[in-house]
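Colleague: have a look; sequence and predicted model below, questions after that.
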Amino acid sequence: MRQLTSLDTQFLAMENQRVQGHVSVLGIYDAHTDCGRPLDAALVGELISRRLHLLPTFRWRLAPVPLSLDYPYWVDDGTFDIEYHVRELALPAPGSDRQLAEQVARIIGRQLDRARPLWEVYVIGGLDNGRRVAVLTKMHHAAVDGVSGAEVMSILLDDTTDREPDPAPPVVAEPFPSDVEMLGRGLIGLMRQPLRMMRAGPTALPHLDDVPTIRHLPGVRLVARTGRALKRVLPATSDSLTATGSGTTAPRTRFQARVSPHRRVAFGSMSLREVKSIKNTFGCTVNDVVVAICTSGLRSWLDERGELPAEPLAGFVPMSVRTAEQKGTFGNRVSVMLTELPTDEADPMQRLARISDAMRAAKERQRALPASLLQDANHFIPPALLAQAARATSRLAGMRGLNQPANVMISNVPGPSTPLYLGGARQHAQVPVSGVLDGIGINITVMSYQDSLEFGVVVDRELVDDPWTILDALRAGLSELAEHASRHTPPPEVTALHTAASPRRKARS
């Protein structure tokens, strides 16, 4: 048995009737393998079964602790019901991207069954008049983050079409614990809670006010004031590097509302080569250009509807803090940073320069914070109250008139640069499909694949009628930057950005 961390548990606690806690990857493939076999649920099921010994997250079942006295556990189920987890459906002709996106939106709007391992795979045929097949892999965020989710996909996908079937050693299932056993574990955990708080105190207390996911809670505010007092007496903490955008307040837009249970999805590819050309011209990073594309798109989209705030928007950017030693451990090793999105700036080059400055400052602040801050901060909330605290945060996030920390979630996930295959069928795109939260009703996640950037836009269905107009605005943002790059000599202050190499944590979903 493996106990979930407080951060893993938070992704369970955040779920309610309107908010889902899973993340997904949408792969687009040839309809047939190199040997002519159709890519269908039977083939995908065989592939997963052969590699089940390499996929512990596909075998884990959730074992809750009675009364939530402690964090729940994963129990290795040893196997799974293939017909339940791997499902097949087909799009009506002609099988367009919009039809696929509508089907994906319906699927991600349904929560995973906690009585089973928390994943599902959907094989969706009929795409592009039957020439292609989509495979949607849906996994709970309590088991994987962006990096560990990519590790799962790397186990399922191959870099060649002629990989031999893997020998599948038997997996020994763990006996599922009784309620009495889990109650005993919970009582032991309850006694350990003061020790957890003491261990987390030195790293978490000085920075509790820097955690946007919990700082709205009244009880945390009191502890955070104590933390701010500690900052003044801890010489190792720099005043200029104490907040991850904690002073950032998001202006009100239509996205700062309580979400419904339903979603809309849009997706599409953009040229990675074009993005890199912009990066090289202006001396910034690929991530800066991605954020600039999102900023430009949101600016024009809101402006066309007469909804553009006078103040800049704020972005909520998840990022990985997973070390090389933690590779293959699954679970969550993430942090977040808040950054300004200068939608108040009309000039695209000045906008890019401001984004580069803001992202660099946010990364410097982030490096000054403990990598385990989100996990340690949760230790100041007893497990029995974590779900209630998550619900309270959700209610506050959806309240009109209350300042929100961010308008939009933006993630940029580095992906494979070479072609991949699923059971011998070539993959043409790998699109991230994330989720939305109360108070942040839009998510833009980007993943690179070969020479493309795959954009996945997810919005609450009641807030946006057509997310494809947002995708069109993002494309226009890239075109605007590319046009300036093709004819513009950047000023010295822009070309000087990011010339000094420094370690960075990569933004991930």
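Modeller: Structure received.
Colleague: can we go C-alpha only for contacts and neighbour counts from here?
Modeller: OK.
Colleague: the stretch 51-200 of the chain: helices as residue ranges?
Modeller: Assigned by DSSP state H, counting those that start in this stretch, the helices in the stretch 51-200 of the chain fall at 56-59, 82-85, 97-108, 146-156, 179-204.
Colleague: check which helices and strands the third one sits against.
Modeller: For helix 97-108, the elements it packs on are strand 263-271, judged by 3 or more Cα pairs under 8 Å, 6 or more residues apart in numbering; DSSP states H and E.
Colleague: list the contacts of the strand it packs on.
Modeller: The contact list for strand 263-271 (Cα atoms under 8 Å, 6 or more residues apart in numbering) reads 98, 101-102, 104-106, 108-109, 431, 451-462, 464, 466-468, 471, 475.
Colleague: what ranges does the stretch 201-350 of the chain have for its helices?
Modeller: Under DSSP H, counting those that start in this stretch, the stretch 201-350 of the chain gives helices at 218-231, 272-282, 286-304, 348-367.
Colleague: contacts for the second one, please.
Modeller: The contact list for helix 272-282, computed with Cα under 8 Å, 6+ apart, reads 285-286, 289-290, 448, 451-453, 478, 481-482, 485, 490, 494-495.
Colleague: now it against helix 286-304, angle please.
Modeller: Interaxial angle, helix 272-282 versus helix 286-304 (axes from the mean of the first three to the mean of the last three Cα atoms, to 10 degrees): 100 degrees.
Colleague: tell me the angle of helix 272-282 relative to strand 263-271?
Modeller: Using the same axes, to 10 degrees: helix 272-282 against strand 263-271 is 70 degrees.
Colleague: same check on the third one?
Modeller: Computed with the same axes, to 10 degrees, the direction of helix 286-304 lies at 130 degrees from that of strand 263-271.
Colleague: ok, second structure coming up, stack it against the first:
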Amino acid sequence: AAKALGGTLNTSFITAAAHAAGAYHRQLGAPVESLRSSMAISTRTSESGGNAFTLARMLVPTADMPIEERFAAVNEILNAARSGAASSSLEAIATVSSMVPTSVITRLARSQAETVDFATSNVRGAGVPLYVAGAKLLENYPVGPLGGVAFNVTLMSYMGSLDVGLNIDEAAVESPTLLVDLLKQSFNELAAFAPASESSDSTGPAAEPGATKRRWWRRSR
């Protein structure tokens, strides 16, 4: 779907989150034109050790609009954020985070979160089967920290699946179930732009060979 719309998986991910967040506010009678989002993008390679990621912060459109229009807008915003000086500075800090005391990283993350409404993260998972005490790992759900944001939605690829972990602060999100439903709906809207052989929904029929499945896990605080 991302390729068909002229963008990347990260563009699709942020677009779906912004689409759902905007719809959530409208359904509660408090529409907003835009929200502040962040995306932590893993830059770890097979040769690198420790933590390595880029943190991009951006103002994304959440007004009522077709999802393909939002995708195009987010794609431009994300490209600009990636090439911005602030993003480069944060990347430099994040790349060496394994050498910095945890308390320092925690304070830095919290200070950054204070300027963000919701957070997203795309984490590259293992490309080979993983095992725990001899048992094969079937699903691998990432749970990103809240750190002051209303919700954190994190994506991890694992063995042909995209596992999505959603961490919600119920003090900020009045109806977590509604947010979950809207996020799933947004992903399905984007998936409609993909070739039929590539589109898949974990709640629907079995996927065709080679298709990517989406699976969800939610945690509320």
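Modeller: In hand now; what should we look at? Please read these numbers as outputs of a predicted model, since none were measured by experiment.
Colleague: hmm, which of the contacts of strand 263-271 of the first structure are the buried ones?
Modeller: Neighbour counting with 16 or more other Cα atoms under 10 Å marks 101, 104-105, 108-109, 431, 451-461, 464, 467-468, 471, 475 as buried within the contacts of strand 263-271 of the first structure.
Colleague: please identify the deepest-packed of the helices of the stretch 51-200 of the first structure.
Modeller: Greatest average neighbour count among these goes to helix 56-59 (a mean of 23), per mean count of other Cα atoms under 10 Å.
Colleague: where in the second structure does it fall?
Modeller: Counting by TM-score structural alignment, helix 56-59 of the first structure lines up with no residues of the second structure.
Colleague: strands of the second structure, residue ranges please.
Modeller: Along the second structure, the stretches classed as strands by DSSP state E are 34-42, 53-61, 118-123, 131-132, 135-136, 151-158, 161-168, 213-220.
Colleague: redo the ones you listed as JSON lines? Include distance to His25 of the second structure.
Modeller: What follows is the strands of the second structure, written out as JSON lines (distance: least, Cα to Cα, whole Å):
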{"stretch": "strand 34-42", "distance to His25 of the second structure": "11"}
{"stretch": "strand 53-61", "distance to His25 of the second structure": "13"}
{"stretch": "strand 118-123", "distance to His25 of the second structure": "13"}
{"stretch": "strand 131-132", "distance to His25 of the second structure": "41"}
{"stretch": "strand 135-136", "distance to His25 of the second structure": "40"}
{"stretch": "strand 151-158", "distance to His25 of the second structure": "14"}
{"stretch": "strand 161-168", "distance to His25 of the second structure": "15"}
{"stretch": "strand 213-220", "distance to His25 of the second structure": "19"}
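Colleague: if I look at the aligned residue in the second structure for Pro312 of the first structure, how far off is Ala150 of the second structure?
Modeller: Alignment note (TM-score structural alignment): Pro312 of the first structure maps to Ser34 of the second structure. Look at Ser34 of the second structure and Ala150 of the second structure: by Cα to Cα, to the nearest Å, they are 15 Å apart.
Colleague: try Leu9 of the second structure
Modeller: Distance, Leu9 of the second structure to Ala150 of the second structure, by Cα to Cα: 23 Å.
Colleague: got the contact list for the residue nearest in space to the middle of the second structure?
Modeller: Closest to where the C-alpha atoms of the second structure average out (Cα atoms, centre = their mean) is Thr120, at 3.5 Å. Going by Cα under 8 Å, 6+ apart, Thr120 of the second structure touches 13-14, 17, 37-40, 152-155.
Colleague: quick one: map it onto the first structure.
Modeller: So Thr120 of the second structure corresponds to Ile410, using TM-score structural alignment.
Colleague: and Glu69 of the second structure, by the same measure?
Modeller: Aligned counterpart of Glu69 of the second structure in the first structure: Gln350 (TM-score structural alignment).
Colleague: where's that match relative to Leu481 of the first structure, distance?
Modeller: The value you get for Gln350 of the first structure to Leu481 of the first structure, if Cα to Cα is used, is 11 Å.
Colleague: those two - which one has more neighbours?
Modeller: Higher neighbour count among Gln350 of the first structure and Leu481: Leu481, with 22 against 13, using other Cα atoms under 10 Å.
Colleague: that one: what's it in contact with?
Modeller: When contacts are counted by Cα under 8 Å, 6+ apart, Leu481 of the first structure touches 278, 348-349.
Colleague: most neighbours among the residues you listed, which one?
Modeller: Most crowded among the contacts of Leu481 of the first structure, counting by other Cα under 10 Å, is Ile278 at 22 neighbours.
Colleague: now it: how far from Gly268 of the first structure?
Modeller: Looking at Ile278 of the first structure against Gly268 of the first structure, where the rule is Cα to Cα, the gap reads 19 Å.
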